[in-house]
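Chemist: Sequence plus the predicted model coming up.
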Amino acid sequence: MTIKPLIILPDPVLRQVSAPLERVDDAVKRLADDMLETMYDAPGIGLAAIQIGVPRRILVIDVAKEGEEKAPQVFINPEILGASEDRSTYEEGCLSIPDYYAEVERPAAITLRYLDRDGAERQMEADGLLATCLQHEIDHLNGVLFIDHISKLKREMVVRKFTKAAKLRGSKAI
């Protein structure tokens, strides 16, 4: 397993829509393993492939609490089939927008269809932190960032801050 460098805002790669995976093979499994290693190293609880520069519809999540055994999950070509009308608000952060957090409201529960690490089709109900994390990471696959769910003023301030930091580092800007 290899820790991959994270793509950081304002890199335009984060706005790409990820393409579905045609099959689950050894290369996809290695990608999932690398993503998990990268996520744990960061540390984070979720990571979409686009965040390491791979525009494919795969994400990894582990919402185990500190002190609990790791519970890594791999979701390939995830699709939200339904969402509850009930809403929940969590303070979200993002490995691609380091050290910035904001309250985001999303559906409290979702129904999801996806392929697992072995390529088997699965369907699940998710609520709480898992539902929030899945929605956050699926947004990434669609080129959407959690800051798109906050006020325009706050979003513009965050983008400006990260654009300025990227210029100081000599990176790409939006």
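Modeler: In hand now; what should we look at? Just so it is clear, the model here is predicted, and its values are computed rather than measured.
Chemist: rest of the way, CA atoms for contacts and neighbours
Modeler: OK.
Chemist: got the contact list for the most centrally placed residue in the chain?
Modeler: Closest residue to the average C-alpha location of the chain: E137 at 2.8 Å, with CA atoms, centre = their mean. Listed by CA atoms under 8 Å, 6 or more residues apart in numbering, the contact set of E137 reads G46, L47, A48, L59.
Chemist: host element of it?
Modeler: helix 128-141 (DSSP states H and E).
Chemist: which parts of the helix or strand that that helix is followed by are buried?
Modeler: The first helix or strand that comes after helix 128-141 along the chain, using DSSP H and E, is helix 152-169. By neighbour count on 16 or more other CA atoms under 10 Å, the buried set for helix 152-169 is R155, V158, V159, R160, F162, T163, A166.
Chemist: now do stretch 60-74
Modeler: Those buried within stretch 60-74 under the rule 16+ other CA under 10 Å are V60, I61, D62, V63, V74.
Chemist: State the pair within the residues you listed that is farthest apart.
Modeler: The span of the buried residues of stretch 60-74, defined through CA to CA, is set by V63 and V74 at 12.1 Å.
Chemist: re earlier: which among the buried residues of helix 152-169 gets closest to L112?
Modeler: Checking the buried residues of helix 152-169 one by one against L112 (CA to CA), the nearest turns out to be R155, at 28.3 Å.
Chemist: residue contacts, that closest one?
Modeler: I147, D148.
Chemist: let's bring in a second model and compare:
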Amino acid sequence: MTGDARKITVVGDPVLHTPTRAVTEFGPELDRLIEDMFASLAVAQGVGLAAPQVGVDLAVFVYDCPDDEGERHVGHVVNPTITTSGPPVVHEEGCLSVPGPYHDLARAAEATVRGVDSTGAPVEVSGTGYFARCLQHETDHLKGVLFIDHLPRNRRRRVLREMEPFEWNAPVP
């Protein structure tokens, strides 16, 4: 079964700025959400997508992200916690909910996410470089934090002015 792509919410929508609720019910509805998130991610050609980005306030994210060596990592994590280590690495970052612009942002070089999968079985995912950045970005979404929230106010305003509408996004304010 394949999911249906949902519109991706854009900065300004309250769901993006609110910490998510823990998933407590595992079953067909959660499976469908994850399938729809993967479909949305594919349409938008992204590398990660958190449930708030499709308007759902649950602690789940999906990823289809290469690491710095080009190895593709695909999966999902429900109710994640994250630990980071290593020196901060500054690299360009963007977001499907801030469509269009990118900006340099420091993130830890390594990240490990622990949670469960859609059946409630334990999951642990670790990454370095670009994949570590993806894991940190998506877990931030579940806390109600966007990558632009890490930027100084003047840079954040510039990024917001550079946003562009895409057909896979909800309307840009």
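Modeler: Sure, I can see it. These numbers were taken from a predicted model, which means no experiment stands behind them.
Chemist: related to what we said a few turns ago, show me how far the helix holding E137 of structure 1 is from its chain's centre.
Modeler: 7 Å (CA atoms, centre = their mean, to the nearest Å).
Chemist: after superposition, how close is that helix to structure 2?
Modeler: Compared with structure 2 after the fit, helix 128-141 of structure 1 shows a mean deviation of 0.8 Å (mean CA distance after the TM-score superposition for structure 1).
Chemist: Report the buried residues of that helix.
Modeler: In helix 128-141 of structure 1, counting by 16+ other CA under 10 Å, buried: 129-141.
Chemist: Setting aside sequence neighbours, what's the nearest residue to K172 of structure 1?
Modeler: D11 (5.8 Å; CA to CA, 6 or more residues apart in numbering).
Chemist: ok, now P98 of structure 1?
Modeler: I8 (7.8 Å).
Chemist: Need the counterpart of the one you found in structure 2.
Modeler: The equivalent of I8 of structure 1 in structure 2 is V10 (alignment by TM-score structural alignment).
Chemist: before we move on, what about N77 of structure 1?
Modeler: Match for N77 of structure 1 (TM-score structural alignment): N79.
Chemist: Counterpart of D33 of structure 1 over in structure 2?
Modeler: Aligned partner of D33 of structure 1 by TM-score structural alignment: E35.
Chemist: biggest helix in structure 2, by residue count?
Modeler: Longest helix of structure 2, by residue count under DSSP state H: helix 28-44.
Chemist: average offset between that helix and structure 1?
Modeler: Averaged out, helix 28-44 of structure 2 is 0.6 Å away (mean CA distance after the TM-score superposition for structure 1).
Chemist: That helix packs against which elements?
Modeler: Where contact means 3 or more CA pairs under 8 Å, 6 or more residues apart in numbering; DSSP states H and E, helix 28-44 of structure 2 is packed against strand 48-50, strand 60-66.
Chemist: Touching the last one from outside, list them.
Modeler: When you say that, I think you mean strand 60-66 of structure 2. Outside strand 60-66 of structure 2, the residues that reach it (CA under 8 Å, 6+ apart) are 23, 34, 37-38, 46-51, 72-80, 130-131, 134, 138-139, 142.
Chemist: Quick check: the match of D33 of structure 1 touching D4?
Modeler: Yes. E35 of structure 2 lies in contact with D4 (CA atoms under 8 Å); the separation is 7.3 Å.
Chemist: more neighbours, the two?
Modeler: E35 (18 against 15; other CA atoms under 10 Å).
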